[in-house]
Each structure stands twice: as C-alpha cells, then as structure tokens.
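Participant: Got a predicted structure plus its sequence, pasted below:
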Amino acid sequence: MAVEIERKFLVTSDGFKKEASTSYSIQQGFLNSHKERTVRVRLKEDKGYLTIKGKSSNDGLSRFEWEKEITRVEAENLLELCEESIIDKKRYEVKYGSHTFEVDEFYGNNDGLIIAEVELQSKNETFERPNWLGKEVTGDIKYYNSQLSKQPFKNWKE
C-alpha cells in the first residue's frame, strides 16, 4: 500500500519523443470507476496489472494506490469484464532533471490527447519543467483515465 503523489500536465509538442528513454503500449480498462475508488486492469506489453486507487485528495495531488502484477492471460480475461471503452495509449518515459515524466499519447476515442505525469516524494517538491510541458491539469477529473473511458476526448466541446 502506498500514497501516490503526482502532478499532471497537458503536453504542447511532440518534443518529448526524442527525449524518451523508453516507450511501450498500454491497454487498460476499469472493473469499477466509482469516484471513491477505481479498480483498473492494465496490459503493458506482456505483463498484466490489477490496480486499486482510492479517492483523490481535495487538491488532486495524492491518493491511495495498490497494485499487483498478474499474468498476461489474467489481464486479457479481466479486460473482457471491464466497463465499456478500453483505453489505448503509448507511454513514453522521459528523464528530465532528477525526475522521470510519464507521457501518455492516447489513441482511439482519445486520439489527440497527450498528458504528462510526474511522481513526487512530497506535495511541495520542486522539479524542472521541460519546454514541452503545458497547462497543469492536476485534480481535473476529466483527465483521469477512468473518466476518459466514459467521456472520451473526441466528444469534448472546445
């Protein structure tokens, strides 16, 4: 069990791609996407994960997270039980300063959306901002993957 502290940002260019140390495909679905807790199934290349996340703090910076690795077959089977709209994305890991940014480029119903997250040790921790990092959206639930599965980016009004 752990408390996850992270900040989330929109990405303004694809400059992160040439700075990425690694990238991989992710498919994920939600067995439960209630605002008090989410239960996520993720298939990351050949590994599966089952993750439970609690309700976010008022500022959106932290929440309880528990994760367990499961087999690829178990993840594939659980994805069949998930709520509608599986999230499909490519994740890029970008080391910048003393932090690693996880940048998600979404496909399918969320095509065109790119979000970067940085995990922190404390809510007040400072970090260097890459030039492709845009507006902060920490705490804005419409950018949570559980919400993107229900209200995809393609349906947003400008």
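Facilitator: Alright, I've got the coordinates. Numbers count the residues shown, from 1 in each chain.

Participant: drop to CA atoms for contacts and neighbour counts, all remaining ones
Facilitator: Will do.

Participant: now what about the lengthiest helix in the chain, what contacts it?
Facilitator: Longest helix of the chain, by residue count under DSSP state H: helix 72-79. Residues from elsewhere that reach helix 72-79 (Cα atoms under 8 Å, 6 or more residues apart in numbering): 28, 29, 30, 41, 42, 43, 46, 47, 48, 49, 50, 86.

Participant: One more to weigh against that first structure:
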Amino acid sequence: MVEIERKFLVSSEVFKQEAQKKTYLVQGFLNSTPERTVRVRISGDQAFLTVKGKSTEDGLSRFEWEKNIKVDEAQDLLKLCEPGIIEKTRFEIPIGNHTYEVDEFYGDNKGLIIAEIELESTTESFEKPNWLGKEVTGETNYYNSQLSKNPYNTWKH
C-alpha cells in the first residue's frame, strides 16, 4: 500500500463554502521518527491506528498501513503518545475527479491550514482551486508528526 499525495498551504477560507463534509480529529503519535510513524487518530465516531513508512525523496509517496480500532482503545492509546497531540477540523471538498482534504489546525498549530490531495500516480494531473496556495509537498515541517514536536506557532513567520 503506497500513499501518493501532494500538500498545499491554503490562501483563503473560501474552501469552507465548498466543503461537503467536516470532521473534528484528534491524533497523537506513538512513534514519530522519519523512518516510520505510528499514529492514533479519532475521527468523529471512528478511530484508526496508522503506520507510515519513510517518504520518497520528493515527498510524494510512502508506505501506509491503517486499521480501524475502537474509539475507547484509541483514547487509551492517546495517553501513551508522545507530547504534542494534534487537534484539527478536516473539510472534504470535491474538485473535479478528486477530493481535497483541508485541515484547519487548533492549539499550538492554530493559523495553519493545509490542503492534501491523494493521487493514483505521481504524474497524475488534477484541478487546482483558487484558494490553493504554495505547494509544500515533501517539506517535512508540515508533516503532522513534525507539527506535534515543532508546532506552527513556534515558527518564525
């Protein structure tokens, strides 16, 4: 299982008017090394345990394995996670043949909004809405695992 995705900053909140779904998420990391991350996530009334491998050099793809777990199990696992729990609302916006997932972060990452799009191949074309800003694919400081350690509000802007 290989995940291919591109990430972008978001330049305006117009995306909220186009969203067909929004979900509150809480996630933490049992391991957040670049070689492998192990994430616990509660998304609405569902929970997941996800393992991701190291990204390719261009940051476009990496191995991903995910399983549904019970919400109460995820709540227990969150207590074991590294410091820096991530809280965000995810908005799903269909554009053309794809769905953008736009995350609006809270807490120490408040002010950061990132859009992701999953692709079938690294060369697949896709529509770019006008609220899409700078591409940050492969910039590791925008990975959730890094935002938990080095939050957006500590960056020099």
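Facilitator: Yes, it's here. Keep in mind that what you see is a predicted model, and the values were worked out from it rather than measured.

Participant: tm score of chain vs chain?
Facilitator: The pair, once superposed, lands on a TM-score of 0.99 when counted by TM-score structural alignment, normalised by the length of the second structure; 157 aligned residues with a Cα RMSD of 0.4 Å.

Participant: equivalent range in the second structure for the longest helix of the first structure?
Facilitator: Across the second structure, the stretch matching helix 72-79 of the first structure (TM-score structural alignment) is residues 71-78.

Participant: distance from the matching stretch to the first structure after superposition?
Facilitator: By mean Cα distance after the TM-score superposition for the first structure, the fitted stretch 71-78 of the second structure averages 0.3 Å away from its aligned residues in the first structure.

Participant: and that stretch, which residues are buried?
Facilitator: Applying a neighbour-count criterion of 16 or more other Cα atoms under 10 Å, one finds 71, 74, 75, 77, 78 buried in stretch 71-78 of the second structure.

Participant: Including distance to residue 98 of the second structure, could those residues go into a markdown table?
Facilitator: What follows is these, written out as a markdown table (distance: Cα to Cα, whole Å):
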| residue | distance to residue 98 of the second structure |
| --- | --- |
| 71 | 28 |
| 74 | 29 |
| 75 | 31 |
| 77 | 32 |
| 78 | 31 |
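
Participant: Which single one of those is nearest to residue 152 of the second structure?
Facilitator: residue 78 (21.0 Å; Cα to Cα).

Participant: related to what we said a few turns ago, helix or strand next in line after the longest helix of the first structure, which one?
Facilitator: Following helix 72-79 of the first structure in sequence order, the next helix or strand is strand 87-96 (DSSP states H and E).

Participant: Identify each of the strands in the first structure and give its residue range.
Facilitator: Taking DSSP state E, the strands of the first structure run over residues 2-11, 22-34, 37-44, 47-54, 62-70, 87-96, 99-106, 114-119, 133-136.

Participant: Go through those strands and name the closest to residue 147 of the first structure.
Facilitator: Evaluated over the strands of the first structure, closeness to residue 147 of the first structure peaks at strand 22-34, with 7.9 Å, by Cα to Cα.

Participant: post-alignment, the closest one versus the second structure, mean distance?
Facilitator: For strand 22-34 of the first structure, the mean deviation from the second structure after alignment is 0.2 Å (mean Cα distance after the TM-score superposition for the first structure).

Participant: Tell me which residues are up against that strand.
Facilitator: Applying Cα under 8 Å, 6+ apart, the contact partners of strand 22-34 of the first structure are 38-45, 79, 81-94, 146-147, 149.

Participant: if we can go back for a sec, any chance of the strands of the first structure in a markdown table, plus mean neighbour count and distance to residue 125 of the first structure?
Facilitator: A markdown table is the format used below for the strands of the first structure (neighbours: other Cα atoms under 10 Å; distance: least, Cα to Cα, whole Å):
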| stretch | mean neighbour count | distance to residue 125 of the first structure |
| --- | --- | --- |
| strand 2-11 | 18 | 10 |
| strand 22-34 | 18 | 25 |
| strand 37-44 | 22 | 26 |
| strand 47-54 | 19 | 22 |
| strand 62-70 | 16 | 13 |
| strand 87-96 | 20 | 15 |
| strand 99-106 | 21 | 11 |
| strand 114-119 | 20 | 10 |
| strand 133-136 | 16 | 15 |
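
Participant: Fine by me, we can end here.
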